[in-house]
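Student: Sharing a model prediction with you, sequence too.
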Amino acid sequence: MIDSNEKLNAVHEQIAKAAKLAQRKAEDIRLIAISKTRTADEIRPLLDAGHRLFGENRVQEAATKWPALREEYRADGSGAVEVHLVGQLQSNKAEDAVQLFDAIHSLDRPSLVKALAKAMDKQDRRIPCFIQVNIGEEPQKGGCEIGDIASLLETARSAGIEVPGLMCVPPAEVHPAPYFALLSKLAKDNGLSELSMGMSGDFETAIKLGATYIRVGTALFGERK
């Protein structure tokens, strides 16, 4: 059985290889270990291996795991644990999200900007928020329309929310490269430097097309039961 150290090292080797092919530095790409549906006992081996950046899809699930895990690993000397929200966020969960997470990758509508800004003001805590783009124009997916990026960006900045970049989930079962390339162009067009894109099956392609955050679950934790 492959242990967490080996899995983590294998993913880092793939990142380094893809970065080299793209003439980029591997250290410019941050690996988010997607720990949704994983128990604290499943997450601990990655924490013990030194990994410190994780991603969750649901506010309620994260609240059952991460406050205790953060406390457990707070004083071990290997850096603070970061947890990012990568799933859809309901406006009525904004306050909990601001309290729990270090970044949000799914800002996609003005009403959510309003809710997050109110929560950040109340808690006197600012966290960066990526704008999620519905890059494949899929009705069943979250994300703002491509034509709405500039106005949503302006709305967020006016509310005092830092937007470092864009996030997308390309359509399934088609080659993701054109969608990653489009997100990269949209980020440049809007003066944004960060790109949250790429998962276990396609993160090397995402890196070649400019990803700065990749979201990897299966390659680190194995298949879900």
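Tutor: Structure's in. What do you need? Predicted model, so just to flag it, every value in this text is computed and none were measured. Residues are numbered from 1 along each chain as shown.

Student: contacts, neighbours, all on C-alpha from now
Tutor: OK.

Student: where do the helices sit along this protein?
Tutor: 4-21, 40-48, 59-72, 94-100, 110-123, 149-158, 177-189, 203-208, 218-221 (DSSP state H).

Student: most tightly surrounded among these?
Tutor: Among these, helix 203-208 has the highest mean neighbour count (mean count of other Cα atoms under 10 Å), at a mean of 23.

Student: Report all helices and strands that it contacts.
Tutor: Here helix 203-208 touches helix 4-21, helix 177-189, strand 213-216, going by 3 or more Cα pairs under 8 Å, 6 or more residues apart in numbering; DSSP states H and E.

Student: Included below, for side-by-side comparison, is a second structure:
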Amino acid sequence: MGIKENIEAIKERISNAARRAGRDPEEITLLAASKTRAPQEIREAFNCGIKVFGENRVQEAREKIPALSDLPIEWHMIGHLQTNKVKYAVKMFTLIHSVDSENLIEELEKRAKKEEKIQEVLIEVKLSPEETKHGCKEDEVPFLVEKILEKENLKLLGFMTIPPYVENREEVRPYFAKLREIKEAMERKFGRRFPHLSMGMTHDFEVAIEEGATIVRIGTAIFGPRNY
């Protein structure tokens, strides 16, 4: 199957998962994770109706995004962001999914102010025990929410997590449910709505949707195995 058929199949699966959860499929954004993908593959996916693409590495995005500047793509940063790359990230990305420290918040605010931009962000929460995963600890979330809400040039839209990879998708359901609970607790605490939960990838996005995901980050199921 090609990219077009893959996207149609994923959209159908998103719709079915949303309906099982009594949700409107239109609430869910299909983000194409385009790490290692060539500009022509991204162009093809865009032509099949995908409007939001996520990059993991600033350096790769800096090479790729200019090659696709003729397309009205909404670019998201979905990988770990180092403070020394923030100046580039703020210029390129509409939404940064991976905010996980006070230092990063301060740097994003400084650079967004310089660009005269309101930078939209998500807080990445590390709920998985794996050492390789990034994100803040659960008990740091209220502090980081407060820090972002104090900033003039940052806008907090919600939360992101990456659960451990396990064969049985049902085993990751508690991680997605936990992030939803964190979001709801922060909405009560701060008296405002944080509309987005970025969670779920190729292997487990249907479970994520059933637990409230509003953005699913799909790479392999759209483009096939990664090109390294």
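Tutor: Now that the structure is in, tell me what you want to look at. Being a predicted model, the structure only gives us computed values, none of them experimental.

Student: Can you lay out the helices and strands packed on helix 203-208 of structure 1 as a markdown table showing distance to M197 of structure 1?
Tutor: As requested, those are exported to a markdown table (distance: least, Cα to Cα, whole Å):
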| stretch | distance to M197 of structure 1 |
| --- | --- |
| helix 4-21 | 13 |
| helix 177-189 | 7 |
| strand 213-216 | 5 |
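
Student: nearest to A62 of structure 1, of these?
Tutor: The closest of these to A62 of structure 1 is strand 213-216. By Cα to Cα, the value is 16.1 Å.

Student: Provide the aligned range in structure 2 for that closest one.
Tutor: Mapping strand 213-216 of structure 1 onto structure 2 (TM-score structural alignment) gives residues 215-218.

Student: list the contacts for the counterpart of A181 of structure 1 in structure 2?
Tutor: Mapped onto structure 2 by TM-score structural alignment, A181 of structure 1 lines up with A177. The contact partners of A177 of structure 2, taken as Cα atoms under 8 Å, 6 or more residues apart in numbering, are E211, G212.

Student: Tell me the spacing between A177 of structure 2 and I162 of structure 2.
Tutor: Per Cα to Cα, to the nearest Å, A177 of structure 2 is found 12 Å from I162 of structure 2.

Student: cool, R57 of structure 2 as well?
Tutor: With Cα to Cα as the criterion, R57 of structure 2 and I162 of structure 2 are 16 Å apart.

Student: And for E187 of structure 2?
Tutor: In terms of Cα to Cα, E187 of structure 2 sits 21 Å off from I162 of structure 2.

Student: So those two - more neighbours on which side?
Tutor: I162 (20 against 15; other Cα atoms under 10 Å).

Student: Just tell me what that one corresponds to in structure 1.
Tutor: By TM-score structural alignment, I162 of structure 2 lines up with V169.

Student: Also E44 of structure 2?
Tutor: Using TM-score structural alignment, the partner of E44 of structure 2 in structure 1 is P45.

Student: Equivalent analysis for E146 of structure 2, please.
Tutor: Per TM-score structural alignment, E146 of structure 2 is aligned with E154.

Student: Quick check: its match vs I146 of structure 1, distance?
Tutor: 14 Å.

Student: Next, count neighbours for P163 of structure 2.
Tutor: That count, for P163 of structure 2 with other Cα under 10 Å as the rule, works out to 22.

Student: okay, now E138 of structure 1: neighbour count?
Tutor: Neighbours of E138 of structure 1 (other Cα under 10 Å): 12.

Student: and if you look at M1 of structure 2?
Tutor: M1 of structure 2 has 9 nearby residues by other Cα under 10 Å.

Student: With W75 of structure 2 instead?
Tutor: 20.

Student: ok, it - contacts?
Tutor: V52, F53, G54, E55, M92, F93, T94, L95.

Student: what's the farthest-apart pair in those residues?
Tutor: By the measure Cα to Cα, V52 and M92 form the most distant pair in the contacts of W75 of structure 2, at 12.9 Å.

Student: ok, back up a step: right, so of the helices and strands packed on helix 203-208 of structure 1, which gets closest to R30 of structure 1?
Tutor: Closest among these, once you apply Cα to Cα, is strand 213-216, at 4.7 Å.

Student: If you count contacts, what does the closest one end up packed against?
Tutor: strand 30-34, strand 194-196, helix 203-208.

Student: can you do 7 Å?
Tutor: Counting contacts by 3 or more Cα pairs under 7 Å, 6 or more residues apart in numbering; DSSP states H and E, strand 213-216 of structure 1 packs against strand 30-34, strand 194-196.

Student: most tightly surrounded among those strands?
Tutor: strand 194-196 (a mean of 26).

Student: residues in structure 2 aligned with that one?
Tutor: The aligned range for strand 194-196 of structure 1 is 196-198, by TM-score structural alignment.
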